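Engineer: sequence? don't have it. structure:
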């Protein structure tokens, strides 16, 4: 990978599409505390992530290791009797070669509503390391003065609180899922060139997904329509509250995320 701005690198990974259009939908706002946080699956989960061409060629392979744990607000004194103030989600991406390299991410979200507090990312590829950091505040997302980064310092204004789009695999199982339901979720991907916006996700129904070990899992099927024939689908286990699989189609190419271990 060339030494490019980290935001441009992310723009190459994540598709660009229009936000939710006005219609009768269930809006999931951060301040409404609609997420069912008792479902949050702590521990480590590993995903195989890859692209696939129409001809079946698989490229751009990664192993994503994602760990969810309870923690405390950064800087707060830790006492045994205190309830945790936050969840900490760490990611370690292992690329298939030196060009893809590896990426380490630490995201801190508020314990009571999954609102993002802090996000740090480090990408090492082709012998070069790029870092970026973000503080989520009430009215903005800014690069903190206390963290050294290689990415340009940025400030994104917020009209209202937003969720961290990097944590969609952890967030989707927490939604009030029901067949036929469409939900608008305000997402922002730290460092990417898209401003925060609401996007529509629809529960298409249920499916008994065949797993790698031959068993089946009863899943909700959650989908988003990117427009012009492009889409993404997630299979979410109804009992374990984990995303087993994602299938995405965008501009002639498929992208998959497959849960390997949990």
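Structural biologist: Here it is on my side, so go on. Values in this document were obtained by computation on a predicted structure and should not be read as measured data.
Engineer: drop to CA atoms for contacts and neighbour counts, all remaining ones
Structural biologist: Noted.
Engineer: Now do the contacts for residue 44.
Structural biologist: Contacts for residue 44 (CA atoms under 8 Å, 6 or more residues apart in numbering) come out as 65-68, 262.
Engineer: try 6 Å this time
Structural biologist: When contacts are counted by CA atoms under 6 Å, 6 or more residues apart in numbering, residue 44 touches 66-67.
Engineer: Just give me the longest helix of the chain.
Structural biologist: Under DSSP state H, the helix in the chain containing the largest number of residues is helix 6-13.
Engineer: Centre of the chain to the helix or strand encompassing residue 234, how far?
Structural biologist: Here residue 234 is covered by strand 230-237, with elements defined by DSSP states H and E. Chain-centre distance of strand 230-237: 13 Å, with CA atoms, centre = their mean, to the nearest Å.
Engineer: same thing with stretch 135-153?
Structural biologist: Using CA atoms, centre = their mean, we find the averaged C-alpha position of stretch 135-153 to lie 19 Å away from the chain's own average C-alpha position.
Engineer: Need the residues that contact it.
Structural biologist: Among residues not part of stretch 135-153, those counted as contacts by CA under 6 Å, 6+ apart are 117-118, 130-134, 154-158.
Engineer: Taking the residues you listed together, which two end up most distant?
Structural biologist: Distances among those were taken as CA to CA; the most separated pair is 130 and 158, at 25.2 Å.
Engineer: who does the strand holding residue 234 touch, helix- and strand-wise?
Structural biologist: Secondary structure elements in contact with strand 230-237, counted by 3 or more CA pairs under 6 Å, 6 or more residues apart in numbering; DSSP states H and E, are strand 216-227, strand 243-250.
Engineer: my read: residue 50 touches residue 60, true?
Structural biologist: Yes - assessed by CA atoms under 6 Å, residue 50 is found in contact with residue 60 at 5.4 Å.
Engineer: Run a quick neighbour tally on residue 145.
Structural biologist: Applying other CA atoms under 10 Å, we find 11 other residues in the vicinity of residue 145.
Engineer: For it, which three-state class applies?
Structural biologist: Per DSSP: H, G, I helix; E, B strand; the rest coil, the secondary structure class of residue 145 is coil.
Engineer: ok, now how distant is it from residue 133?
Structural biologist: Here the distance between residue 145 and residue 133 works out to 10 Å (CA to CA, to the nearest Å).
Engineer: Now do the contacts for the residue lying closest to residue 85 once chain neighbours are set aside.
Structural biologist: Among residues not flanking residue 85 along the chain, residue 72 sits closest, at 4.8 Å (CA to CA, 6 or more residues apart in numbering). Shown here is residue 72, whose contacts under the criterion CA under 6 Å, 6+ apart are 84-86.
Engineer: now stretch 130-149, how far from the chain's geometric center?
Structural biologist: 18 Å.
Engineer: adding another structure so you can compare the two:
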């Protein structure tokens, strides 16, 4: 919320990454589970080509807030299979024949990625560690968020400097600052120089709202 407000909207995002296989292709499998207050709000399973990181498969589950009159909570499920070139939305395949607004928007966004190289924007925290960092360099990344209405777009991220992040036991961690700006939005990612992992995000929206991501180490 405001820059100095209490942290009343905390979420925990658990991400498990492992080497895997998808239809005979060596892959990186990433599973995500997002907790919000007292329940799971979002579950994701993704497979990306282990050599190029191009998406092979992406399935998302979102909990939709129930209306006052609803007796059960609704969900949205999307499945994008890039090998078989299919998209499913809430259990049914989507195509050019669809007229439902949301399904049509998801399909049109998917078609923007066809026959192009792109990376999964839903896996940005796993993508940034792969970049060759150097002060002042700008990476223009073809990002697409599968299963959403957002079309493939080229997004610029610039290494705007370096800084030290204070970690556990007051350790000082040298970081690259990777910055992305668009109208009303500024994001600064802190990337460890030693491991290339994303340790922190600072996001400012319209100079009024603030969001932070902090990587936590814990035992499950």
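Structural biologist: Cool, got the structure. Values in this document were obtained by computation on a predicted structure and should not be read as measured data.
Engineer: Tell me how they score on TM after superposing.
Structural biologist: Aligned and superposed, the two chains score 0.80 in TM-score terms (TM-score structural alignment, normalised by the length of the second structure); 197 aligned residues with a CA RMSD of 2.5 Å.
Engineer: picking that back up, higher neighbour count, residue 50 and residue 60 of the first structure?
Structural biologist: residue 50 (17 against 14).
Engineer: Skipping its backbone neighbours, what lies nearest the more buried one in space?
Structural biologist: Nearest residue to residue 50 of the first structure in three dimensions, chain neighbours excluded: residue 61, at 4.4 Å (CA to CA, 6+ apart).
Engineer: can I assume the one you found sits in a helix?
Structural biologist: No - secondary structure of residue 61 of the first structure (three-state DSSP): strand, not part of a helix.
Engineer: corresponding residue for it in the second structure?
Structural biologist: Aligned counterpart of residue 61 of the first structure in the second structure: residue 10 (TM-score structural alignment).
Engineer: same question, residue 132 of the first structure
Structural biologist: By TM-score structural alignment, residue 132 of the first structure lines up with residue 78.
Engineer: If we ignore the residues flanking it in sequence, what's nearest that match?
Structural biologist: Spatial nearest neighbour of residue 78 of the second structure, chain neighbours left out: residue 89 (4.6 Å); criterion: CA to CA, 6+ apart.
Engineer: Longest helix of the second structure, counting residues only.
Structural biologist: For the second structure, the helix that runs over the most residues, judged by DSSP H, is helix 101-111.
Engineer: tell me how far it is from the chain's mean position?
Structural biologist: Taking the mean C-alpha point of helix 101-111 of the second structure and that of its whole chain, the gap between them comes to 19 Å (CA atoms, centre = their mean).
Engineer: Equivalent analysis for stretch 46-60 of the first structure, please.
Structural biologist: Between the mean C-alpha location of stretch 46-60 of the first structure and the chain-wide mean there is a distance of 19 Å, by CA atoms, centre = their mean.
Engineer: Which residues does it contact?
Structural biologist: With CA under 6 Å, 6+ apart as the criterion, stretch 46-60 of the first structure contacts 61-65, 253-261.
Engineer: Any buried residues in the helix or strand hosting residue 65 of the first structure, and which?
Structural biologist: Element membership of residue 65 of the first structure [criterion: DSSP H and E] is strand 58-71. If you call a residue buried by 16 or more other CA atoms under 10 Å, then strand 58-71 of the first structure has these buried ones: 61-71.
Engineer: counterpart of residue 134 of the second structure in the first structure?
Structural biologist: Taking TM-score structural alignment, residue 134 of the second structure has residue 178 as its aligned residue in the first structure.
Engineer: Likewise for residue 149 of the second structure?
Structural biologist: With the correspondence set by TM-score structural alignment, residue 149 of the second structure lines up against residue 193 in the first structure.
Engineer: follow-up on the earlier one: how about the contacts of stretch 46-60 of the first structure in a markdown table, adding distance to residue 105 of the first structure?
Structural biologist: A markdown table is the format used below for the contacts of stretch 46-60 of the first structure (distance: CA to CA, whole Å):
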| residue | distance to residue 105 of the first structure |
| --- | --- |
| 61 | 18 |
| 62 | 14 |
| 63 | 14 |
| 64 | 11 |
| 65 | 10 |
| 253 | 26 |
| 254 | 24 |
| 255 | 21 |
| 256 | 20 |
| 257 | 18 |
| 258 | 19 |
| 259 | 19 |
| 260 | 20 |
| 261 | 19 |
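Engineer: Now the two most distant members of those.
Structural biologist: 253 and 261 (25.6 Å).
Engineer: Tell me which of the two has more neighbours.
Structural biologist: Taking residue 253 of the first structure and residue 261 together and counting by other CA under 10 Å, residue 253 has the greater number of neighbours (15 against 11).
Engineer: Now do that one against residue 7 of the first structure, distance only.
Structural biologist: Using CA to CA, one gets 21 Å for the distance from residue 253 of the first structure to residue 7 of the first structure.
Engineer: Could you pull out the buried residues of the longest helix of the first structure?
Structural biologist: Per 16+ other CA under 10 Å, helix 6-13 of the first structure contains these buried residues: 6-7, 11.
Engineer: same thing with stretch 197-206 of the first structure?
Structural biologist: Using 16+ other CA under 10 Å as the test for burial, stretch 197-206 of the first structure gives 197-204, 206.
Engineer: Can you lay out the residues you listed as CSV showing distance to residue 188 of the first structure and secondary structure?
Structural biologist: As requested, these are arranged in CSV below (distance: CA to CA, whole Å; DSSP: H, G, I helix; E, B strand; the rest coil):
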residue, distance to residue 188 of the first structure, secondary structure
197, 7, strand
198, 9, strand
199, 10, strand
200, 14, strand
201, 15, strand
202, 19, strand
203, 21, strand
204, 24, strand
206, 28, strand
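Engineer: ok, the alignment partner in the second structure of residue 87 of the first structure - contacts?
Structural biologist: In the second structure, the residue paired with residue 87 of the first structure is residue 28, using TM-score structural alignment. The neighbours of residue 28 of the second structure, taking CA under 6 Å, 6+ apart as the test, are 18-20, 47-48, 50.
Engineer: which non-adjacent residue is nearest residue 31 of the second structure?
Structural biologist: With CA to CA, 6+ apart as the measure, residue 45 is the residue that lies nearest to residue 31 of the second structure, at 4.7 Å, once sequence neighbours are left out.
Engineer: residues near the residue nearest to residue 179 of the second structure when sequence neighbours are not counted, how many?
Structural biologist: By the measure of CA to CA, 6+ apart, the closest residue to residue 179 of the second structure outside its immediate chain neighbours is residue 188, 4.5 Å from it. Applying the criterion other CA under 10 Å, we find 21 residues in the vicinity of residue 188 of the second structure.
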